[in-house]
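> Sequence isn't available, so here's the structure alone:
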């Protein structure tokens, strides 16, 4: 699974990303979640600046804590929170056992994906919390793919 996760990060990159893009992407994520009846919280940041945050009915402050923990992983390692956790699982261990980071602050669970600018690298994060970790990850990846395809069709 790790090569697939790495390919996602190579493929899902932006030429530009601004506040309006954050609104569009966040709204797309919220729309997908609503259509499917998912209770999730969605968060988008550029650097440390929270640009978009929405919590659907059925979520709680715990989702906000999960988001913070997942974001710290992406910022520290530069890769999606699911890819980081999967790397440890591929080595027959867990992030919690081997990363030597405080579990209350870091969670290598799926749902946080770096916003990557081509030629620049990660500039922010898009995060979902509320589903099982693989489902959180897949929802973010799906929304990023749809968003980027819609931008390509505008050109």
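Everything's here; your move. Just so you know, these numbers come straight off a predicted model, no measurement behind them.
> can we go C-alpha only for contacts and neighbour counts from here?
OK.
> May I see the buried residues of the longest strand seen in the chain?
Longest strand of the chain, by residue count under DSSP state E: strand 121-129. For strand 121-129, the neighbour count (16 or more other CA atoms under 10 Å) marks 122-129 as buried.
> Quick check: next helix or strand after it?
helix 133-154 (DSSP states H and E).
> take a look at this one as well, against the first:
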């Protein structure tokens, strides 16, 4: 995916507000999308340092939780998606792990963590998925945010 596409996603996916209930609905939406695809993922939503939602689906593992933490820290540090940050480093012909000067045991610029941005407040948290290849983790989060914004918390074909 190209940097301009990733930047456009972040400009487009800005929420008017984000409450604890919104975290539940967005997280539930992500879980339903993942279940429909039989995706072995873990899902995490944070507002600042507070974890508002977490779910580990079958075939996910504690390793996914560790990846969530590492990807989330990239969003917290750069206020951009972990995929965009990693893509920028790759576009410069280097790797995040080699050039960021950040501990790779604590930070991973791999796709799957996306900033929760609110109009007038900026980035207030993150939504993260781990368990698929990085482009698919990223795409799942973007799809859920798009549906969350467009449909008011409904997944077509999902059961609640």
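Ah, there it is. Only a predicted model underlies this, so the values are computations on that prediction, with no experimental measurement involved.
> rewinding a little: tell me the helices and strands packed up against the longest strand of structure 1.
Strand 121-129 of structure 1 makes packing contacts with strand 41-46, helix 61-77, strand 112-117, helix 133-154 when contacts are defined by 3 or more CA pairs under 8 Å, 6 or more residues apart in numbering; DSSP states H and E.
> hmm, try it at 10 Å
strand 13-14, helix 19-36, strand 41-46, strand 49-55, helix 61-77, strand 112-117, helix 133-154 (3 or more CA pairs under 10 Å, 6 or more residues apart in numbering; DSSP states H and E).
> what distance separates it from the centre of its chain?
Put simply, strand 121-129 of structure 1 sits 5 Å off its chain's centre (CA atoms, centre = their mean, to the nearest Å).
> picking up where we left off before, what's the closest of the helices and strands packed on strand 121-129 of structure 1 to residue 97 of structure 1?
Among these, the nearest to residue 97 of structure 1 by CA to CA is helix 61-77 (14.7 Å).
> Who are the packing partners of the helix or strand following that closest one?
Using DSSP H and E, the helix or strand that directly follows helix 61-77 of structure 1 along the chain is helix 81-90. Applying 3+ CA pairs under 10 Å, 6+ apart, one finds that helix 81-90 of structure 1 contacts helix 2-11, helix 61-77, helix 95-98, strand 112-117, helix 133-154.
> Give me the most central residue, structure 1.
residue 112 (2.3 Å; CA atoms, centre = their mean).
> any chance of the buried residues of strand 121-129 of structure 1 in JSON lines, with distance to residue 16 of structure 1 too?
Compiled in JSON lines, those are given as follows (distance: CA to CA, whole Å):
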{"residue": "122", "distance to residue 16 of structure 1": "12"}
{"residue": "123", "distance to residue 16 of structure 1": "10"}
{"residue": "124", "distance to residue 16 of structure 1": "12"}
{"residue": "125", "distance to residue 16 of structure 1": "14"}
{"residue": "126", "distance to residue 16 of structure 1": "15"}
{"residue": "127", "distance to residue 16 of structure 1": "19"}
{"residue": "128", "distance to residue 16 of structure 1": "21"}
{"residue": "129", "distance to residue 16 of structure 1": "25"}
